[in-house]
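> Predicted coordinates and the sequence they were generated for:
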Amino acid sequence: MSSSELTAVPDGEAPSASSETGTTSAARRERPAVGWALLGSELSVMFRRWRTWAMLAALAAIPLLIAVAVRITGGSSRGPAFLGDITSNGVFVAFTALVVCVPLFLPLTIGVVAGDTIAGEASHGTLRYLVIAPAGRLRLLAVKYVGSAVFSLAAALAVAVAGALIGMLLFPIGPVTLLSGVQVSLGEAYIRLLLISLYIVVSLLGLCAIGLFLSTLTDVPVGAMAATAVLAVVSQVLDQLPQLDALHPWLFSHYWLGFGDLLRDPISWDSFGSNALLQLGYIAVFGALAVGRFTTKDILS
């Protein structure tokens, strides 16, 4: 209660119900503002770090390396999907780069960011200050997760945009022939590239939740980062074993390369919906585990 409210109450009388209600309402209005301020601070810190920009630059360099290699060698039908189409249309540089980055490079960078969310604060001795009210532990977890998701978006767009630009510079561009054999305009091709980038972001949301949970288990960020990246690799290895067919639909990496359906006419949204539902399940499970662990954890640093 403010000093003006205290002076408005005569000596010996209890504060009025209206003043208490006003104070409570003001506190409730303040909580969302605190959450947005915390999120803004988190994103600001994340994108001021050299490590963040180094990872984004490394991802953007992958389509550059692919394009230069194809330009020098003249291309080949052997290799990742869409590689043989690059010489005829530079738009396929971006598509090829995304295919290359999804299995390893994107999960690796996401593992670094997600694994550092809580453990990194603990290792720097700043975690106990962040959980002090009005921030709170649940709000802090939500902000850290959203920060990881935003980085996932930035990472996917870094690959897609860099691929589109370098393809435009080194190769001819024009209407794109889809997997279904239908030719679409260059503008529509870029729209589909954006949709594929969003598909990949959705694919990585489950991994972000896993990394967040692992980050609550330790004060050593390197351990959480490594564990997150290793789980991404293990999931993909298990997905390749035919003996585990029954397990495949439950693996968070199962639909990672299903974005080929977005390059058909008409677009098939089946894999997108299945992927989103699967990632939502991982977010719910590992988000709940993270909440359970973090809300009962003794924070000493």
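Perfect, thanks for sending it.
> C-alpha only now, for contacts and for neighbours.
Noted.
> tell me which residues of the helix or strand hosting Val159 are tucked away?
Following DSSP states H and E, one finds Val159 within helix 137-170. Residues 137, 139-149, 151-153, 155-168, 170 are the ones in helix 137-170 that count as buried (16 or more other C-alpha atoms under 10 Å).
> do stretch 225-235 as well
So for stretch 225-235, counting by 16+ other C-alpha under 10 Å, buried means 225-229, 231-233, 235.
> which other residues reach stretch 165-183?
Residues outside stretch 165-183 that contact it (C-alpha atoms under 8 Å, 6 or more residues apart in numbering) are 63-64, 67, 71, 86-94, 184-186, 189, 260, 263-265.
> Distance-wise, check Ala61 relative to Ala162.
8 Å (C-alpha to C-alpha, to the nearest Å).
> Okay, one more to line up with it:
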Amino acid sequence: MAKLAAQARSRYTLLGCALAPIAIVLVFNGQQQTPSDTIYGRQIHTSGFAMPLFILAFAAQWIFPLLASVVAGDIFANEDQHGTWKTILTRSVSRGQVFRAKTATATLFTVLATAVLAVSTVGTSMLLIGTQPLTGLTGQLIGSGDALMLVLASWASVLPAMVGFTALAILVSVKTRNPAAGVAAPVVLGLIMTLLGSIGGIDLLRRFLLSTPLESWYGLLTQQHFYGPLTFGLAVSAGWTVICLTVAYFSLQRRDITGG
């Protein structure tokens, strides 16, 4: 964690998560036309709770996979790039301890980055647009207090999938030993999953894609809440996380690092 805190990339990423929503809200709030073809795009001028949901839906396409992989995709491959594995493993620690420590650090960074992005987005939207009631997906009017809770719950619902993308980035980082591949591959795979999810006739496959749980918050914004997608998305995210981390762990355990 100390090593991560010293890296400019991680600090700039958190700074971007804090500042980017301010610029986005200012730009969209200053436009007369609304992005009506996107969920909650029509309401971004009428409720400060619609903008965070609009950004949440947009971020699911590629921003979230990028946030999850910006550290996780490099945290193992960086040691290969600099040839420091032998140095690390002479410090009276096992490969398993190194794996757990790096995985925990990458996961904590993903959660922190998501939280900073959420707080900045919600806070900026409420400050610049207001706290007007929000219209739900089934046309019901949601009061300001309930709307805030639902918006925060919606952002929190993406965390399991974010952890899943973090595990995927760790797997790519361990397997390829290439930092660029570790960061880029989850983003590309996330885009492919999103495209596959938009194709009709493959509903069963779509349910098991890691990108699908990023949309499970829709059920919170209806008149009668339905939690099936949230529950199934949690299971899917857990499955991806366990499989990716298990494969990455055993790959690291079997690796020959005598060369560096």
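Yep, it's here. Fair warning: this is a prediction, and the values are worked out from it, not measured in the lab.
> who's in contact with Asn89 of the first structure?
Counting by C-alpha under 8 Å, 6+ apart, the residues that Asn89 of the first structure touches are 167, 171-174, 176.
> repeat that with 7 Å
171-174 (C-alpha atoms under 7 Å, 6 or more residues apart in numbering).
> Am I right that it sits in a helix?
No: secondary structure of Asn89 of the first structure (DSSP: H, G, I helix; E, B strand; the rest coil): coil, not part of a helix.
> Cys203 of the second structure: neighbour count?
Slight slip there: residue 203 of the second structure is Asp, not Cys. Under the neighbour criterion other C-alpha atoms under 10 Å, Asp203 of the second structure is assigned a count of 12.
> Just tell me the aligned range of stretch 152-163 of the first structure in the second structure.
Aligned using TM-score structural alignment, stretch 152-163 of the first structure spans residues 110-121 in the second structure.
> thinking again about what came up before, from the buried residues of stretch 225-235 of the first structure, which single one is nearest Leu198 of the first structure?
When those are ranked by distance to Leu198 of the first structure (C-alpha to C-alpha), Ala232 comes first, at 19.0 Å.
> Which position in the second structure pairs with that closest one?
Structural alignment (TM-score structural alignment) places Ala232 of the first structure against Gly190 in the second structure.
> Confirm for me that that match is in contact with Ser211.
Yes: in this structure Gly190 of the second structure lies within contact range of Ser211 using C-alpha atoms under 7 Å: 6.3 Å.
> quick one on the thing from earlier: ok, now which ones touch the match of Ala232 of the first structure?
62, 65, 211.
> which one in the first structure is aligned with the second one?
Under the alignment defined by TM-score structural alignment, Pro65 of the second structure corresponds to Pro107 in the first structure.
> Can you tell me the element that match falls in?
Following DSSP H and E, one finds Pro107 of the first structure within helix 105-115.
> That helix: average distance to aligned residues in the second structure?
Per the superposition on the second structure, helix 105-115 of the first structure and its aligned residues are separated by 1.6 Å on average (mean C-alpha distance after the TM-score superposition for the first structure).
> Could you identify the helix or strand that succeeds that helix?
Assigned by DSSP H and E, the successor of helix 105-115 of the first structure is helix 119-124.
> who does that next one touch, helix- and strand-wise?
The contact analysis (3 or more C-alpha pairs under 7 Å, 6 or more residues apart in numbering; DSSP states H and E) places helix 119-124 of the first structure against no helix or strand.
> switch the cut-off to 10 Å
Other helices and strands packing on helix 119-124 of the first structure, by 3 or more C-alpha pairs under 10 Å, 6 or more residues apart in numbering; DSSP states H and E, are helix 127-130, helix 186-216, helix 221-239.
> mind checking which of the ones you listed is nearest Thr7 of the first structure?
Proximity to Thr7 of the first structure, assessed across those by C-alpha to C-alpha, is greatest for helix 127-130 (32.9 Å).
> Give me the buried positions along the closest one.
For helix 127-130 of the first structure, by 16+ other C-alpha under 10 Å, it's Leu127.
> in the second structure, what residues pair with that helix?
Counting by TM-score structural alignment, helix 127-130 of the first structure lines up with residues 85-88 of the second structure.
> what residues does the matching stretch touch?
76, 78-80, 94-95, 98, 257-260 (C-alpha atoms under 10 Å, 6 or more residues apart in numbering).
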